[in-house]
Structure formats: C-alpha cells, structure tokens
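Participant: just to be clear, the model below is a prediction. Sequence and coordinates:
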Amino acid sequence: MSKIQRLRHEFDTEQVPELSVRDIHSVSSLCKMYFRELPNPLLTDQLYDKFLDAAGAAEEERVQRMKDAIQQLPAPHYRTLQYLMRHLASLAGNCSVTSMDARNLAIVWAPNLLRSQQSPSACASNEAACMELQAQSAVVELLISHADVLFCSNSTTAVGEGELLPPLA
C-alpha cells in the first residue's frame, strides 16, 4: 500500500514517476483506484442500464448493442475506454504469459468501471452483490473480448460530442 500511496503522491504533485522500476501490481492498483474514484464512472451512471442490457442481450445482438451504448459515451470517456480495452485485450491475448484471460480481467476491472445502481441496502445480501458483480463483469468481458470490433480504428463515425477519433498507434 505504501508503494501505491507514494506513486499516487508523485502523480498528484505532478512529478514524473519512474514507472519502469515500479512494481507492476502497484501501477495497476493505482490505475484501478483512479477509475474507482471518478465522480462519474468511465461507463457512466447514465448509461449503466444500457451496458447491462447489451451484455444480457441475445448473442447475435450483444456486440451491436454494446457498440450503440459505447457510442453514447462522452468523447473523453470513449477515448479512455477505447485505450483501456485495447490494452486489456492485449493482456488477455497473452494470457499464457500474464495468466489473465478476458474473464479474469473483467472480474478485476468491472467494479472500477461500473458503479452499482442499487442502493447499498438493496445489495446488502451477498447474493445480490454477487449477481451485480457478475452482470458488471459480463459487460467488461464483452468489451475486452470484442475490443477489435467495438473500437474499429478505421471507423470514421463521430463519437460523443461529435469528435472524430484518431486510431491508436
């Protein structure tokens, strides 16, 4: 925890941390903490139900419905999600080295990207909380597994606030 706090302090004070010598787990924990503490999650509160509905749709509709939902995100959220999902898809593609497939990554990242719409008392039971986490994980797993289709770099469609997105290098 002290490594994470030190790294966070360096970012907060606008110092440039030396990330190459840091523990990769500290860096990933700091990233998850950043997303978890956003006032409005990356997959916004306003679109929460659309993301859950897309992940729960019939198999032949899932990807298109997810694409429709992510295209409603504000442009900064979309760009950040695009970069993060491509990175996580890359990690999942190397699961023989990372030991993290799309499902495992989704379980770890979902609570940081989506915020439950249920009141804390509604999620008081372990069963309700578990079902909520499963639904959130299904959304993130779909985003990771289909990142190449959902975030086509050759697409010129306007996203968010009408901005065109450049392809990632």
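Facilitator: Received, thanks.
Participant: drop to CA atoms for contacts and neighbour counts, all remaining ones
Facilitator: Fine.
Participant: which residues sit against stretch 11-25?
Facilitator: With CA atoms under 8 Å, 6 or more residues apart in numbering as the test, stretch 11-25 has contacts from 7, 10, 27.
Participant: can you lay out these as JSON lines showing neighbour count and secondary structure?
Facilitator: JSON lines is the format used below for the contacts of stretch 11-25 (neighbours: other CA atoms under 10 Å; DSSP: H, G, I helix; E, B strand; the rest coil):
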{"residue": "7", "neighbour count": "20", "secondary structure": "helix"}
{"residue": "10", "neighbour count": "14", "secondary structure": "helix"}
{"residue": "27", "neighbour count": "16", "secondary structure": "helix"}
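Participant: next one for the comparison:
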Amino acid sequence: RSKSMVLGELSRLSRPCSPQDQEKPLKAGWLKRQRSIMKNWQLRWFVLRSEALYFYKDQDESKAQGCIPLQGSQVNEVSAHQDEPGRHLFEIVPGAGEKDRSNTGHESFLLMANSQSDMEEWVRAIRRAIWAPLVFGQHLQAIMSYESQCGPQRVVPVLVEMCASFIREQGLKEEGLFRAPGQTNHVRELQDVFDRGKIPVFDSTDVHTVASLLKLYIRELPEPIIPFSKYTQFLSCAQLLSKDKETAITELSKQVKSLPQVNYNLLKYICFLDEVQLQSIDNKMSVQNLATVFGPNILRPRVEDPVTMME
C-alpha cells in the first residue's frame, strides 16, 4: 500500500516532465519541497519553464525527477506556523482542469525558499509563467497590443489611466504625493490583480498606495519611457539647457517627437504631473522634487554606473 501511494505521488508529479532543451529557463535555484506522503522536506534544484516547474536531485542533472504543472494553477504565499517561525513558504495550487485529471483534490504543492526575498522572487516568476503576458515588467508595446485585443483602444495602459485619474480626484493636494510610500502589502496585492488581467477597485485605497503603484509600474518597464537608444540625445539636451536654452528646447522637442508612438503617448500622459506641481504649496512636490522621484525611471542608461547616475 505504501509503495502504491509513493508511486502515485511520483506519477502525479512526473506526468509532463519533458522540458524543451532549447527553451531558456525563466528561473532556477534551490528550494525545499514537502513530500505529500511523508510530510518531510527535500532539497531539490528547481527550474522554471513556461509550462511547468521541474525539479532535479542536483543542478547538474539532465533528467528531471518530476515537475509541477502550471497551466491553470495558482501560486500563493503561505504564513509560517507560529511554532515554526522563519520559514519562507509558498504553495502551488493546481487549476480545476489539472485537479480533475490527477484526482488530487485540493492538494497543493508546498515549497520553502531560503529567504523572504527569494520566496517573493519565486512567486513572482511563477505567476509570470502562469499569467503571461503580465502588466508589470512587460514591454510597453506588448502590453498595449495585449490590451487592445481585450477592450477599447487606449493610448496608455489601463493601470496608468486608472492611477492618474484616481490621483487627480483624490490626492493632488496630499502632502508628499509620490514621495511618501504607500502600503507595501496593498501595492503588491494591486500589482497581482493587474497581472492576472483583472481590474481592481481603488475606492477605499490610500492615495499614496496608488501613487506607489504607478511609480512601480514605470520603474519595472524593461526599457524606460525614453528608450535606451535615445539616452545620449536626451542627456545632451539637458546639458545644453544651461548654455543655450532656446536651442536646447528646439532639440528636445525634436527628440520627443522622434519617440516610438507608445512611448510618446505615455510620456505625454504622465505630464499630468504638471497638475501636481501646481498644488505644490499643499503637496510640497515642486518640479524639482518630482524630477528627483521620476527622472531616474523615465531616463536611464542601459548600464548604470556611478558616473552615469551622477549625470
């Protein structure tokens, strides 16, 4: 009986284990998994691919011991038991279709990371594999193309539109707007909702949380609003402003108009920040303060070092 149960577990985990060698792993690293029969922990090398999370006895192994299917699944952070603090746990819950095929009921796959940050990275990466395309960390052109297929045509991502609208209505006079941090857990919850392709409700949300969400979205763009290829030209315009303002503004206008359309639209849209600085007597966010907050996320080089950061 024990042998058949163990074989059943291996069968459940091993069914789709045929990773495509040519596919680049999305993430890899050591995790502990809890075996469903013995409830003990087993250290394994995990490799995340688009269709499943594979695990190996050693990182040099070429044949996977088993894998956890991802299609239709959910991944959740799990609070450690009060008697066992310091455990960084998360679970993968099979989707309805997966549960029907494997007869595993509501049983989930429990995993343990080495640290809180490592656990959060794994959860994020797995969600990316399950829900792709995401909103956060997605190229601007890709998210605009995706959203255009799912609803009315927009000039900027729905997240940006919602955040700007909420801030306009609720928080233009809020002191420290865009500087004071929002509620970290709530920001992460809202991020997850958007990444699942759903639209959250901001009604009772703190304005600093919405502002932090908008900053996070802009910061996580794989390429900034001003593309890497334009970095030198825009920086030159900025340096020219102190020498020949008229020429610099002319050149800056030329560079702005040369941006890809989706980048131009987003840059133009977030210029609602002008409305923020008009209320700087109340919110204490002058042009200079806003530039300090947003500048590095709008314009940054492909490779950052101390020299380019100072520039």
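Facilitator: Good, I have the coordinates. Owing to the predicted nature of the structure, the values given are computational and were not obtained by experimental measurement.
Participant: residue range for the longest helix along the second structure in the first structure?
Facilitator: In the second structure, with assignment by DSSP state H, the single longest helix is helix 116-131. Alignment of helix 116-131 of the second structure against the first structure: no match, by TM-score structural alignment.
Participant: pull out the buried positions in that helix.
Facilitator: Neighbour-count burial for helix 116-131 of the second structure, counted by 16 or more other CA atoms under 10 Å, picks out 118-120, 122-131.
Participant: farthest-separated two in the residues you listed?
Facilitator: Distance extremes for the buried residues of helix 116-131 of the second structure: the farthest pair is 118 and 131 at 19.8 Å, using CA to CA.
Participant: give me the element residue 91 of the second structure is part of.
Facilitator: Using DSSP states H and E, residue 91 of the second structure maps to strand 88-93.
Participant: where does that strand end up in the first structure?
Facilitator: Going by TM-score structural alignment: strand 88-93 of the second structure matches no residues.
Participant: give me the angle between that strand and helix 116-131.
Facilitator: On the basis of axes from the mean of the first three to the mean of the last three CA atoms, to 10 degrees, strand 88-93 of the second structure is oriented at 10 degrees to helix 116-131.
Participant: tell me which other helices or strands strand 88-93 of the second structure touches.
Facilitator: For strand 88-93 of the second structure, the elements it packs on are strand 74-78, strand 109-113, helix 116-131, judged by 3 or more CA pairs under 8 Å, 6 or more residues apart in numbering; DSSP states H and E.
Participant: and the angle for it with strand 109-113?
Facilitator: Using the same axes, to 10 degrees: strand 88-93 of the second structure against strand 109-113 is 150 degrees.
Participant: and the helix or strand that comes right after strand 88-93 of the second structure, what's buried?
Facilitator: Where DSSP H and E defines the elements, the next helix or strand beyond strand 88-93 of the second structure is helix 96-102. For helix 96-102 of the second structure, a neighbour-count test (16+ other CA under 10 Å) marks 98-99 as buried.
Participant: among the helices and strands packed on strand 88-93 of the second structure, which comes closest to residue 91 of the second structure?
Facilitator: Of all those, strand 109-113 sits nearest to residue 91 of the second structure, with 4.5 Å by CA to CA.
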